[in-house]
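In: just a sequence and a predicted model for now, questions to come.
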Amino acid sequence: MSQSPLHFSAFVMNTTSHILQGVWRQPGAGQTNFNSLEHWVELAKILERGRFDFIFFADVVGLYGDFGGSYEKYVEAGLQIPSNDPSVIASAIAYNTTDLGIAITSSVIQEHPFNFARKMSTLDHASNGRIAWNIVTNALTNGARNFGYDELEEHDERYRWADEYVDVAYKLWEGSWDDGALLQDRARGVHGDYAKIHKINHSGERYRVEGPHLVAPSPQRTPVLFQAGSSPAGRDFAARNAEAQFIITPGPEQARELVDDTRRRVVAAGRRPGDLKFFQGLHFVVGDTEAEAKRRAADLEESIDLDGMVAHLSGAVGVDFGGHPLDTPLGDIADTDGVRSVVQWVRESVSGREATIRDLGLLQGRNSRVVGTPETIADQLQHWRDAGVDGINVVNATIPGSYADFVDHVIPVLQDRGLAQREYAPGTTRAKLFGSDLLPDRHPAARYRGAFTPSRDASGAA
């Protein structure tokens, strides 16, 4: 039976230490050059050579929670600090590539939707329609305080905030300008058609935006929409809005359950199951032989900073593990919702003894890791494809090494098996993924097309 190729994105962050903490110390690890445009342009060219669909930039706007009572460990480890704004370098990547999609994470807390919509439209023009937005709510207390809030808002309330934020953006991208509004008619001296450019007059709980959008419609109008939350509220938000969802599940069967559940929600939201594609996060250690791959994995593990891995998870679950030695049993730590979920996850992988904080760090480093030859990696990816996963978000240990290895050794095997594309489809990033430059009419943003155009009678008068 024929199958569609998997899509591939490179999961990166404009920082030194993103997911695998401590590995920036390895020889050949170039991610300490994250301030350099050349660093990112070089990586983008490698990805495009491998026919990757996206370079996918994660981002945060604050520190993770304290570890051992302070943020000292984050600074010492370079754990997402310093961290630069990925949107600033997107145009340089666009200028030096022709087909690679550029996905940017931006939280609803960090920028007013009017200015954000303007920036994304500008980038979509500059890239000829290759911009994507990873929609996130802020989950960091420090991030909230950086923007003047005393505390982090409750989880589901953050998604209500996101609902209004995307609503404003949709109105600007899809409804403020009708097709054909930009005339640039030199003979008549008329640049734009006033009758086709509209104020949106949004008035909501958090935002009041008059409009009109200041950027003429870009090739995609609305950027390709990513989302990364897997909670019930996150799945519902993705079902309504997202075109691609970044997931991290322990194995193909768990992925199948999440994908099937979310696709049911997509249909309930009035969309088609295929309107949402799922990208599983995986990290690859490649060797010419199984023995070499295992040796490389062991070398990688030697360089992982276990305290750094635990610190990262501490911030994610809101529990400070930093005041305890690594050999502390997890059962000895205060019983909170965050710890209960972590203990359950670790106990599924550790048997015969009580799981410890050290196990937590080790498992974080091994989570979603695939070790093997290009052929055995291809076998594993076929299992993920069979489970309903549409794409892989490739986590790195080193930049550009992790991606160069994958492109040079794994991609050719995947192409031979029909699991990776040999050439890019023409057009915008959305056209490459879905066959159309614009969102389909069944997407909620489409309801704003023509919504602000004054009604006209049969004679054409307003």
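Out: Received, thanks. Residues are numbered from 1 along each chain as shown.
In: use CA for all of it now, contacts and neighbours both
Out: Will do.
In: for residue 43, what are its contacts?
Out: 399, 400, 403 (Cα atoms under 8 Å, 6 or more residues apart in numbering).
In: repeat that for residue 139.
Out: With Cα under 8 Å, 6+ apart, residue 139 has these contacts: 152, 155.
In: what helix or strand is residue 403 on?
Out: Assigned by DSSP states H and E, residue 403 falls within helix 401-405.
In: secondary structure class for the spatially most central residue of the chain?
Out: In the chain, the centroid-proximal residue (Cα atoms, centre = their mean) is residue 134; its distance is 4.8 Å. Put simply, residue 134 is strand when judged by DSSP: H, G, I helix; E, B strand; the rest coil.
In: what about residue 224, how many residues nearby?
Out: 27 (other Cα atoms under 10 Å).
In: need the contact list for the nearest residue to it once chain neighbours are set aside.
Out: Nearest in space to residue 224, with sequence neighbours left out and distances taken as Cα to Cα, 6 or more residues apart in numbering, is residue 132 at 4.3 Å. Residues near residue 132 by Cα under 8 Å, 6+ apart: 101, 102, 103, 104, 223, 224, 225, 226.
In: mind listing what the first one touches?
Out: Read that as residue 101. With Cα under 8 Å, 6+ apart, residue 101 has these contacts: 53, 54, 55, 130, 131, 132, 429.
In: so which of the residues you listed wins on neighbours?
Out: residue 131 leads the contacts of residue 101 on contacts (other Cα under 10 Å) with 31 neighbours.
In: excluding sequence neighbours, find me the nearest residue to residue 208.
Out: Here the residue nearest residue 208, using Cα to Cα, 6+ apart, is residue 202, at 5.4 Å.
In: so what's the residue count around the one you found?
Out: 15.
In: the structure to be compared is supplied as follows:
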Amino acid sequence: MPKKQIRINAFDMNCVGHINHGLWTHPRDRSTDYTSLDYWTNLARSLERGLFDGLFIADIVGVYDVYGNGVDLTLQESIQLPVGDPLLLVSAMAHVTQHLGFGLTANLTYEPPYLFARRMSTLDHLTRGRIAWNIVTGYLESAAKAMGLRAQPEHDLRYDQADEYLEVLYRLWEESWEDGAVLADRARRVYAQPDKVHKIRHAGRFFEVEGYHLCEPSPQRTPVLFQAGSSDRGLAFAGRHAECVFISGQNKAATREQVAKVRESAARAGRDPFDVKVFMGLTVIAAKTEAEARDKQAEYLRYASAEAGVAHFASSTGIDFARYDLDEPIRYVKTNAIQSAVNNLTVKNTDWTVRKLRAQHALGGRYFTIVGSPLQVADAMESWIDETGLDGFNLTRTVTPESHEDFIDLVVPELQSRGVYKTEYAPGTLRRKLFEAGDRLPPNHTGAACRAPPESTLR
């Protein structure tokens, strides 16, 4: 029986400090070059050389201003500020690669679905079907105020809005243009057949849209759909919509439980539980020997900022940890931030203190970290896959670009020798590569129901 193939995305952001904070100060780190196009095209070339499935680009709208009730540390350590638009990076990276996928984070709370549908279809065309969308609803009060709202919409209400947003998008991407609508027939002077292009009409609780999708069908039509919510409402949303789910795990038992919840949610939505691929955030520090890897870890720790990591986490929870003494227990506070983060910190566990948080964020971030030789790293990665049901990892950067280059040069050959990592890319779109099926949403996905337009929507 063939071994399960480990899927790997690089996890990055159009900024200096992404997950492992403070490492921008390391003398070999080049993250301050993030405003250079060469920085991104060189990264894309490296990731394709390493046969990564994709580059997953995070994003936020707003700033981290909960810790210390301001942005002083956020600016000093560049904690995802400044941050550029992730979508504008893709065309250049796609031009220098043939297979690498691009997972793009975009917040649906602040962008009308009609225009967003066009942006994603355009990128799917330009990349020949290598686009994924990481669906987020936002959690920062600073973002809501910057976008003209008095406060961030309530957690579950954001998901209600997201459900309707997806309904609009499915109709634009899947319904508005029929297969075969485009003829591009010069002799007959018919580019698109009018009877095969349909106006969608949607009047709902949050959105009213009447119009034709502005783009002809792209290779995937609907981009591959990522989602990262792990609250009960977030899991219900993922079960209905997500094709890939991104989770954060600190131990195998909790991760195995979370993977099972994702698959159960998909089954409740009438889908095959294994139609959803689950990725976990992971940091890897690799070297030729364990001793060299430990030395490298110690070197990185001298430059990392645990306080910056805690400040980042403060905005994830909506709790100002700067107000606590080092050993004072962190108390539950009802916030409108990431619900699962608040519950994990103050409900499921009640012994967290700032001192413990700083220890967890010693490398500037809180993702599980593997340190060792290629053999040790590969052993650990395989054990996480085998013991939790994960499908793959979103690999964070530490010192850039060397952390990804170390992984590509040292760990990838070891994984390939074990038969758990591809030795070449499969042809086709990102969806075809990930799921070894078609380019389009599978028939049991809720979005596939929009493919046959009802008579009421015809011109």
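Out: On my side now, so go ahead. Given the structure is predicted, the values throughout are model-derived calculations rather than measurements.
In: now the buried members of the contacts of residue 132 of the first structure.
Out: In the contacts of residue 132 of the first structure, burial by neighbour count holds for 101, 102, 103, 104, 223, 224, 225, 226, counting by 16 or more other Cα atoms under 10 Å.
In: in helices only, show me those.
Out: Among these, no member falls in helices (DSSP state H).
In: need those in JSON lines with distance to residue 138 of the first structure, can you?
Out: Output for these, formatted as JSON lines (distance: Cα to Cα, whole Å):
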{"residue": "101", "distance to residue 138 of the first structure": "24"}
{"residue": "102", "distance to residue 138 of the first structure": "21"}
{"residue": "103", "distance to residue 138 of the first structure": "18"}
{"residue": "104", "distance to residue 138 of the first structure": "15"}
{"residue": "223", "distance to residue 138 of the first structure": "20"}
{"residue": "224", "distance to residue 138 of the first structure": "20"}
{"residue": "225", "distance to residue 138 of the first structure": "17"}
{"residue": "226", "distance to residue 138 of the first structure": "15"}
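In: of those, closest to residue 118 of the first structure?
Out: residue 223 (11.5 Å; Cα to Cα).
In: contact partners for the closest one?
Out: Here residue 223 of the first structure is in contact with 120, 121, 124, 129, 130, 131, 132, 133 (Cα under 8 Å, 6+ apart).
In: one more time with 10 Å
Out: 102-103, 117, 120-121, 123-124, 129-134, 173, 243, 428-430, 437-439 (Cα atoms under 10 Å, 6 or more residues apart in numbering).
In: I'd like the distance between the closest residue to residue 267 of the first structure other than its chain neighbours and residue 259 of the first structure.
Out: Nearest non-adjacent residue to residue 267 of the first structure, counting by Cα to Cα, 6+ apart: residue 273, 6.1 Å away. According to Cα to Cα, to the nearest Å, residue 273 of the first structure stands 10 Å off from residue 259 of the first structure.
In: what sits in contact with each of those two?
Out: residue 265.
In: more crowded one of those two?
Out: More crowded of residue 273 of the first structure and residue 259, by other Cα under 10 Å: residue 259, with 23 against 17.
In: my guess is the more buried one meets residue 276, correct?
Out: Yes: using Cα atoms under 10 Å, residue 259 of the first structure is in contact with residue 276, at 9.5 Å.
In: now do the shared contacts for these two.
Out: Jointly contacting residue 259 of the first structure and residue 276 under the rule Cα under 10 Å, 6+ apart are 245, 390.
In: re earlier: which contacts among the contacts of residue 43 of the first structure does the second structure share?
Out: Of these, the ones still in contact in the second structure (both residues aligned by TM-score structural alignment, their matches' Cα atoms under 8 Å) are residue 400.
In: from the contacts of residue 43 of the first structure, which is closest to residue 141 of the first structure?
Out: residue 399 (29.7 Å).
In: where exactly do the helices run in the stretch 51-200 of the first structure?
Out: 72-77, 90-95, 113-126, 141-146, 155-170 (DSSP state H, counting those that start in this stretch).
In: mind putting those into a markdown table with distance to residue 265 of the first structure and mean neighbour count?
Out: Output for these, formatted as a markdown table (distance: least, Cα to Cα, whole Å; neighbours: other Cα atoms under 10 Å):
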| stretch | distance to residue 265 of the first structure | mean neighbour count |
| --- | --- | --- |
| helix 72-77 | 38 | 16 |
| helix 90-95 | 32 | 19 |
| helix 113-126 | 26 | 20 |
| helix 141-146 | 30 | 18 |
| helix 155-170 | 16 | 18 |
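In: which of those helices sits closest to residue 318 of the first structure?
Out: Closest approach to residue 318 of the first structure among those (Cα to Cα): helix 141-146, 9.5 Å.
In: what does the closest one rub up against?
Out: Residues from elsewhere that reach helix 141-146 of the first structure, judged by Cα under 10 Å, 6+ apart: 60-66, 107, 109-110, 138, 140, 148-153, 315, 318.
In: circling back: wait, what's in contact with the residue nearest to the centre of the first structure?
Out: Applying Cα under 10 Å, 6+ apart, the residues near residue 134 of the first structure are 56-59, 103-107, 223-228, 242, 244-246.
In: residue 256 of the first structure in helix, strand or coil?
Out: helix.
In: that one touches residue 386, doesn't it?
Out: Yes: counting by Cα under 10 Å, residue 386 is a contact partner of residue 256 of the first structure at 8.7 Å.
In: more neighbours: these two, which one.
Out: Between residue 256 of the first structure and residue 386, counting by other Cα under 10 Å, residue 256 is the more crowded of the two (18 against 14).
In: distance of the closest residue to that one other than its chain neighbours from residue 88 of the first structure?
Out: In space, and not counting its chain neighbours, residue 256 of the first structure is closest to residue 387: 4.9 Å by Cα to Cα, 6+ apart. Residue 387 of the first structure is 36 Å from residue 88 of the first structure, where distance means Cα to Cα.
In: higher neighbour count, these two?
Out: residue 387 (18 against 11).
In: which residues does the more buried one contact?
Out: So residue 387 of the first structure contacts 251, 252, 253, 254, 255, 256, 257, 259, 260, 381 (Cα under 10 Å, 6+ apart).
In: and which of the residues you listed is nearest residue 164 of the first structure?
Out: When those are compared against residue 164 of the first structure (criterion: Cα to Cα), the nearest one is residue 259, at 25.5 Å.
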